[in-house]
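Novice: Next come a sequence and a model predicted from it.
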Amino acid sequence: MNTVPECRVLTVGEESTSVLIIDDLVADVKSIYDHARNRCQFSQESGTYYPGVRAPLPGGYSSTLRSIADQYIRQHYEIGGGLEAVSCAALFSIVTMPEEHLAPLQRIPHFDRHEQNIYAVMHYLSPGQFGGTGFFRHKPTGFERIDDSRRAEYLSAVSRFFDEHGQPPATYIRTTTNQYELIGSVDYKPNRLVIYPGNLLHSGLIDPAADIYRGKGLARLTCNILLNYE
């Protein structure tokens, strides 16, 4: 890892959620990209809505990234004393699903987990220009983060909106719609680390012309870790 990379804080939404942005994280990001593309076996995950393929992270990279992210999380979020960071997911990810194949829930923002002490850690790995990450407010409820107290109400409101207005268009969400407001975004930049609470509504800002891997050219490769403080 590079020595003490600078951390910027983006505050998003009416709930003033902090999103951490750390650039130039590692000295040789190309070696991680090359390892993922040449040595990892990617496959589609069952039981998830991720619109692409994934592969486990190598142990050394995963543990080092977890340790670095943990330092930033403890500096900028309220983590109770005595809690330890445990990885509940650690994966390489590549978007592969064409828009016309998206299920309705893949066309709207999502939250990773509803628990309070889980944080998403994402490392942009690919060279080139790709879509970043957007953060959203659900207009009917005003919710930006979906914790345990809001989960049932939020899911009910989403279902009701579909019933009343129909399913969203078969596209990746990239901007404000009649159901969601874009409240902030982080641009894609190779070797950039992004950290945010796992219950914050978000979506990859996927450009179908550039970001969907079809077997040739560069892929929008990210590393995705979920850290649970328990």
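Specialist: Yep, it's here.

Novice: CA atoms for contacts and neighbours, from now on please.
Specialist: Will do.

Novice: What is the neighbour count of Gly184?
Specialist: Number of residues near Gly184 (other CA atoms under 10 Å) recorded here: 17.

Novice: need the contact list for it.
Specialist: Val12, Gly13, Gly134, Phe135, Phe136 (CA atoms under 8 Å, 6 or more residues apart in numbering).

Novice: Neighbours of the closest residue to Glu100 other than its chain neighbours, how many?
Specialist: Excluding the flanking residues, the one nearest Glu100 by CA to CA, 6 or more residues apart in numbering is Ala170, at 5.5 Å. Ala170 has 16 neighbouring residues, counting by other CA under 10 Å.

Novice: Just the helices from this protein, written as ranges.
Specialist: In the chain, helices defined by DSSP state H lie at 29-39, 59-76, 151-165, listed in chain order.

Novice: Quick check: the farthest pair among the contacts of Gly184?
Specialist: Spatial extent of these (CA to CA) is set by the pair Gly13 and Gly134 at 11.5 Å.

Novice: neighbour-wise, which of the two wins?
Specialist: Gly134 (21 against 18).

Novice: Could you measure from that one over to Ala36?
Specialist: 25 Å (CA to CA, to the nearest Å).

Novice: just Pro140 next, same as before
Specialist: Here the criterion is CA to CA. By it, Pro140 lies 40 Å from Ala36.

Novice: same deal with Asp187?
Specialist: For Asp187, the distance to Ala36 - CA to CA - is 22 Å.

Novice: hang on, Phe92 packs against Leu221?
Specialist: Yes - judged on CA atoms under 8 Å, Phe92 makes contact with Leu221 at a distance of 6.9 Å.

Novice: so how many other residues sit close to Arg78?
Specialist: Heads up, residue 78 is Glu, not Arg. Neighbourhood size, Glu78 [other CA under 10 Å]: 9.

Novice: quick one: contacts for it?
Specialist: Applying CA under 8 Å, 6+ apart, we find Glu78 in contact with no residue.

Novice: Repeat that for the one 5 residues further on.
Specialist: The neighbours of Leu83, taking CA under 8 Å, 6+ apart as the test, are Tyr229, Glu230.

Novice: Distance of it relative to Pro197?
Specialist: For Leu83 relative to Pro197 (CA to CA), the value is 16 Å.

Novice: so Ala69 touches Val121, yeah?
Specialist: Yes - between Ala69 and Val121 there is a contact under CA under 8 Å: 7.1 Å.

Novice: what about versus this one:
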Amino acid sequence: MFNPNPTLQSIALHDGHTCWVIDDAFTRPEQLRQFAREQRAAFAPAPHNAYPGVELLMPPEFSDRLAEFFAQHVRRRLGGRRTLHMYSRLSMVTKQPHELLPRQWLCHRDNQGLPADQCIAASVLYLFDDPALGGTAFYRPRKSPQETAQLVHDCGQMDAATFSARYGIAPGYMLDGNDWFEKTGSVPARYNRLIFYDGSLFHTGELATPQRYLNDPDTGRLTVNGFFTCSRAAG
């Protein structure tokens, strides 16, 4: 299923971080899109996270292969020593800007609650044909860690009007940054492109065409997202 001879490209981000990009990642990517078609009715919102759409957990057999690929080609490059836990899911963005909660107006990171001796990596496989549906953008906080932490806390607790008034952030998908976050780089989407990055970096999809985000594996923004919790490599 995976390209047996992948070529890794590096895209430099801020503070020495790197996003690793593999094009033509799967030998038969259409099988994944066909699986999404067959399972379309099983996609559902996931209230426990801030993803602005619907999701479907991938079968263990697929996640195991993705974990093997990650361990072989990427884990050490992102500071991991051993994979402790991972999972993957199919995802489709479906929410319109007026439907978003405050925590969906912002970029986010995936390492909340991890102990200091662990790290998390994330991956995105783009399974749509039109790059205009959006790649992935990365951001650096403009404020202090304490101020940023308070913002992140409040976006999950306040109603939209209160949050917007307090922080000066308008409803809608985040694109070019704001007073709180500087956009430092992005990776364009491409069909069958797989990217890996440090999940502790603030990031979000570049979602500039919301009118086209449909619950349809053939025309929507279909991705496979992977999350890898690892012990940290020494040094």
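Specialist: Received the coordinates, thanks. All values reported here derive from a predicted model rather than from experimental measurement.

Novice: just to revisit the earlier point, make JSON lines from the contacts of Gly184 of structure 1 and add distance to Val19 of structure 1 to it.
Specialist: Listed next are these as JSON lines, based on distance: CA to CA, whole Å:
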{"residue": "Val12", "distance to Val19 of structure 1": "7"}
{"residue": "Gly13", "distance to Val19 of structure 1": "11"}
{"residue": "Gly134", "distance to Val19 of structure 1": "11"}
{"residue": "Phe135", "distance to Val19 of structure 1": "10"}
{"residue": "Phe136", "distance to Val19 of structure 1": "13"}
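
Novice: Narrow these to those in strands?
Specialist: Using DSSP state E, the members of the contacts of Gly184 of structure 1 that fall in strands are Val12, Gly134, Phe135, Phe136.

Novice: so how far is Arg37 of structure 1 from the last one?
Specialist: Distance, Phe136 of structure 1 to Arg37 of structure 1, by CA to CA: 31 Å.

Novice: So the two - more neighbours on which side?
Specialist: More neighbours surround Phe136 than the other of Phe136 of structure 1 and Arg37, with 27 against 15 (other CA under 10 Å).

Novice: and Gln211 of structure 2, what does it touch?
Specialist: Neighbour list for Gln211 of structure 2: Gln96 [criterion: CA under 8 Å, 6+ apart].

Novice: so how far is Gly220 of structure 2 from it?
Specialist: For Gln211 of structure 2, the distance to Gly220 of structure 2 - CA to CA - is 10 Å.

Novice: swap in Leu57 of structure 2?
Specialist: From Leu57 of structure 2 over to Gly220 of structure 2 (counting by CA to CA), the distance is 18 Å.

Novice: Show me which strand runs longest in structure 2.
Specialist: strand 80-93.

Novice: how far does that strand sit from the chain's center?
Specialist: Distance, stretch centre to chain centre, for strand 80-93 of structure 2: 10 Å (CA atoms, centre = their mean, to the nearest Å).

Novice: Could you check the angle that strand makes with helix 30-38?
Specialist: If you take axes from the mean of the first three to the mean of the last three CA atoms, to 10 degrees, strand 80-93 of structure 2 sits at 50 degrees to helix 30-38.

Novice: which residues sit in contact with Ile108 of structure 1?
Specialist: Residues near Ile108 of structure 1 by CA under 8 Å, 6+ apart: Pro168, Tyr172, Ile173, Ser203.

Novice: Surely the second one touches Gln106?
Specialist: Put plainly, it is Tyr172 of structure 1. Yes - the criterion here is CA under 8 Å, and Tyr172 of structure 1 meets it with Gln106 at 7.4 Å.

Novice: Who has more neighbours out of Leu57 and Gly220 of structure 2?
Specialist: Gly220 (20 against 16).

Novice: pretty sure the more buried one contacts Leu214?
Specialist: Yes - with contact defined as CA under 8 Å, Gly220 of structure 2 counts as touching Leu214 (4.9 Å).

Novice: Mutual contacts of the two, please.
Specialist: Met92, Val93.

Novice: quick revisit: same list (the helices of structure 1) but as a markdown table, adding distance to Glu115 of structure 1.
Specialist: Listed next are the helices of structure 1 as a markdown table, based on distance: least, CA to CA, whole Å:
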| stretch | distance to Glu115 of structure 1 |
| --- | --- |
| helix 29-39 | 30 |
| helix 59-76 | 16 |
| helix 151-165 | 10 |
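
Novice: Tell me which of the ones you listed sits nearest to Ser126 of structure 1.
Specialist: helix 29-39 (6.4 Å).

Novice: OK, contacts around the residue mapped onto Leu125 of structure 1 from structure 2?
Specialist: In structure 2, the residue paired with Leu125 of structure 1 is Leu127, using TM-score structural alignment. By CA under 8 Å, 6+ apart, Leu127 of structure 2 lies in contact with Pro29, Leu32, Arg33, Arg190, Tyr191, Asn192, Arg193, Arg221, Leu222, Thr223, Val224.

Novice: can you rerun that using 7 Å?
Specialist: Arg33, Tyr191, Asn192, Leu222, Thr223 (CA atoms under 7 Å, 6 or more residues apart in numbering).

Novice: Could you measure from the residue of structure 1 most remote from its centre over to Arg137 of structure 1?
Specialist: The centre of structure 1 is farthest from one residue, Glu164, which by CA atoms, centre = their mean lies 28.9 Å away. Per CA to CA, Glu164 of structure 1 is found 19 Å from Arg137 of structure 1.

Novice: likewise Val194 of structure 1?
Specialist: Counting by CA to CA - Val194 of structure 1 and Arg137 of structure 1 are separated by 19 Å.

Novice: Same question for Pro5 of structure 1.
Specialist: 30 Å.

Novice: nearest residue to the aligned residue in structure 2 for Pro98 of structure 1 other than its sequence neighbours?
Specialist: Aligning on TM-score structural alignment places Pro98 of structure 1 opposite Gln96 in structure 2. In space, and not counting its chain neighbours, Gln96 of structure 2 is closest to Pro210: 5.8 Å by CA to CA, 6+ apart.

Novice: what about His25 of structure 1, how many neighbours?
Specialist: For the record, residue 25 of structure 1 is Leu, not His. 21.
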